[in-house]
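S.K.: need the 3D shape of this:
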Amino acid sequence: MLQTLQRSRTRSSTAYVDHGRGDETVVLIHGVGMRIEAWAPQIDRLAEDFRVVAVDLPGHGDTPPLSTSAKLPHFVEWFDRTLDELSTGPVNVAGHSMGALIATGMAATAEEKVRRVALLSGVYRRSEAARRAVEARADEIISGAFDREAPLARWFADDEKDSEAYALTHALLDVVDPSGYATAYEAFATGDSVYSDCWPQVNCPTLFLTGDGDLNSTAEMAREMAAAAPRGEAVVIEGHRHMVNLTAPLEVNEALIRWLGREVKNDI
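M.R.: Next up, the predicted model:
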């Protein structure tokens, strides 16, 4: 049985958890089909030194869905509003997969609210073949005739099928709302280039982390974004795929702690 975390709600009913304390706040945004619990190893570690807020995406967990026509900018607007409702002030934003696209949108449109940005398993300017494949998956999900286990084959290696990370991800996919999943996945499928030109103008410390076996959020993408950002850093963790934050939590947490230790402009 899936063990869920106790949530609070903002004024507009975004579900979130708030753990730890510290001078800085880290806000975590999960990927499509997941929910707050997908960040469990990061919440536990980061809350030792920081205030950690993790949110359920619209249509996931306990957060109400957006309109079925919502695209990536609507999810960015939702997150921007959520930060206002939480009264966090400038925060450190870390997003995984779809959450990484939302974090990119915040860096592009509301940099004054962002101290540092981290993209885990982030996509960037997909190839035409990759775009066709992800759009085909979006169409299948929208139709309602989708296989909830299909992502697991992309996200995990065969030797990880007996792992706790695999079991947790499987459980989260089993309970995701089909309509909320479909809306977010379509935004994810069409959103990789919406804010992709922003990185040369983003001057805060930026981290781009992925697993070397992630065929969709590739190491090449992470390195290209890091090269484009003035203060970008790429971290590629060997032997891991899309759910790297669950399969390699120690390495991911170490990278996040280093990222959070980098100076921002106001600290210099």
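S.K.: alpha carbons only for contacts and neighbour counts from here, please
M.R.: Will do.
S.K.: would you confirm that Asn92 contacts Thr25?
M.R.: Yes. Shown here, Asn92 and Thr25 form a contact pair, counting by CA atoms under 8 Å, at 6.2 Å.
S.K.: look at those two and report which has more neighbours.
M.R.: Legend: neighbour count by other CA atoms under 10 Å for Asn92 and Thr25, higher for Thr25 (25 against 22).
S.K.: Proceed likewise with the subsequent sequence, for comparison:
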Amino acid sequence: MRARVESFEVGGLSVRLRTLAPAGRLHDTLAPTVVLVHGIGMSHRSFDRTQRHLARTHRTIAVDLPGFGGLPPAGRPLDLQELGDLVVEAVRSRGVGDLVLVGQSMGTQVVVEAARRHAETVTAVVLVGPVVDPARRTLLQQATDLGRDCLVEDPRMNLVVLTDYLRSLRQYVRQLRPMLRYRLEDTVPELPQPVLVVRGDRDPIGRRDWAAALAVAARRGVLVELPGGHHVQDRQPVAFARLVDEFRRVQTVEDLAAGGPSTGDTTTGPAR
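M.R.: Sure, this is the predicted structure:
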């Protein structure tokens, strides 16, 4: 399975899309497309293993945001509303229909804004290791938690984090303030879509109380924990892909909470 990689500009900002799909479904508009949005400093590589598993049954698009993944920096901070619009415009320009948005870390802020502002297009939202916990909104606290997470992640993911951070440093510094100031807890309750919150059970950044509070705040929300750290989607790609697939298919989040994702490695609980 070979990815189709496209780099282009949206509103003067560079973006890259990496599309993987089952044979014959590269342009399929009959089912929702799963869109993967990375966190601050990262790139599509944080979703590489997950995307390959999801792409066995779904058309998938991993997004590299401006200034990340080796793309030219924007030269200014980008607010989350602008990034949410950019993601939807970029993927929709490739002829896709409905979207299931999956965001990790800062990517959770991006996909929530995309879902809020484009409710007619987004059918479901998945938040992996959401940020920023209001009890830990300072730069020092976030840096400390990031350091703790390095002790949890495997060496391969730590290498991905380090190399991605180094090549996105200029945009990374600019995006810190918008990320720290964004209040996910105020936006999630506005979403009409079902919301799945996923965290690693050893994640020091997306802590359990915070993740559970987001699931409760959603109109239709559920929390699922998988073994791992902040990049649990990389540590558990098979379980995570099955979870996203089941979430897309179930009629209500209560069905997911009652039945679980059938992986044997998860714990679930209804948000309401």
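S.K.: would you pull the TM-score for this pair?
M.R.: The TM-score (TM-score structural alignment, normalised by the length of the first structure) is 0.79; 240 aligned residues with a CA RMSD of 2.5 Å.
S.K.: those helices in the stretch 51-200 of the second structure, which residues are they?
M.R.: Across the stretch 51-200 of the second structure, reading from the start of the chain, the helices by DSSP state H, counting those that start in this stretch fall at 80-92, 106-117, 139-150, 155-167, 169-181, 184-187.
S.K.: strands along the first structure, start to end?
M.R.: Secondary structure of the first structure by DSSP state E: the strands cover 8-9, 15-19, 25-29, 51-55, 91-96, 114-120, 206-211, 232-237.
S.K.: which of those strands sits most buried?
M.R.: Comparing those by mean neighbour count (mean count of other CA atoms under 10 Å), strand 206-211 comes out on top with a mean of 28.
S.K.: what packs against it?
M.R.: Where contact means 3 or more CA pairs under 8 Å, 6 or more residues apart in numbering; DSSP states H and E, strand 206-211 of the first structure is packed against strand 114-120, helix 219-228, strand 232-237.
S.K.: repeat that for 10 Å
M.R.: The criterion is 3 or more CA pairs under 10 Å, 6 or more residues apart in numbering; DSSP states H and E, and the helices and strands that strand 206-211 of the first structure contacts are strand 91-96, strand 114-120, helix 219-228, strand 232-237, helix 244-247, helix 249-260.
S.K.: what residues in the second structure pair up with the last one?
M.R.: Going back to what we said before, that points to helix 249-260 of the first structure. Across the second structure, the stretch matching helix 249-260 of the first structure (TM-score structural alignment) is residues 237-248.
S.K.: what's the closest non-adjacent residue to the most centrally placed residue in the first structure?
M.R.: Nearest to the centroid of the C-alpha atoms of the first structure, with distances taken as CA atoms, centre = their mean, sits His96, at 2.1 Å. Spatial nearest neighbour of His96 of the first structure, excluding adjacent residues (CA to CA, 6 or more residues apart in numbering): Leu120 at 4.6 Å.
S.K.: the one you found -> the second structure?
M.R.: Taking TM-score structural alignment, the alignment pairs Leu120 of the first structure with Val128 from the second structure.
S.K.: and what of Ala108 of the first structure?
M.R.: Aligned counterpart of Ala108 of the first structure in the second structure: Arg116 (TM-score structural alignment).
S.K.: residues contacting the residue nearest to its match when sequence neighbours are not counted?
M.R.: Of all residues beyond its chain neighbours, the one nearest Arg116 of the second structure is Leu191 (5.7 Å), with distances taken as CA to CA, 6+ apart. The neighbours of Leu191 of the second structure, taking CA atoms under 10 Å, 6 or more residues apart in numbering as the test, are 112-113, 115-117, 119, 124-125, 217-220.
S.K.: thinking again about what came up before, out of the helices and strands packed on strand 206-211 of the first structure, which is closest to Ala129 of the first structure?
M.R.: Distances from Ala129 of the first structure to each of those were compared using CA to CA; the minimum, 15.1 Å, belongs to helix 219-228.
S.K.: tell me, the closest one lands on which residues of the second structure?
M.R.: Residue correspondence for helix 219-228 of the first structure in the second structure, counting by TM-score structural alignment: residues 208-217.
S.K.: quick one: that stretch to the first structure mean distance?
M.R.: Comparison of stretch 208-217 of the second structure with the first structure after fitting gives an average deviation of 1.4 Å (mean CA distance after the TM-score superposition for the first structure).
S.K.: in that stretch, what counts as buried?
M.R.: Neighbour-count burial for stretch 208-217 of the second structure flags 208, 210-217 (criterion: 16 or more other CA atoms under 10 Å).
S.K.: quick one: contacts of that stretch?
M.R.: Outside stretch 208-217 of the second structure, the residues within contact range by CA under 10 Å, 6+ apart are 127-135, 184-191, 194-202, 205-206, 221-225, 269-272.
S.K.: next, format the strands of the first structure as a markdown table and append distance to Ala171 of the first structure.
M.R.: Below are the strands of the first structure laid out as a markdown table (distance: least, CA to CA, whole Å):
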| stretch | distance to Ala171 of the first structure |
| --- | --- |
| strand 8-9 | 22 |
| strand 15-19 | 19 |
| strand 25-29 | 18 |
| strand 51-55 | 18 |
| strand 91-96 | 18 |
| strand 114-120 | 21 |
| strand 206-211 | 22 |
| strand 232-237 | 25 |
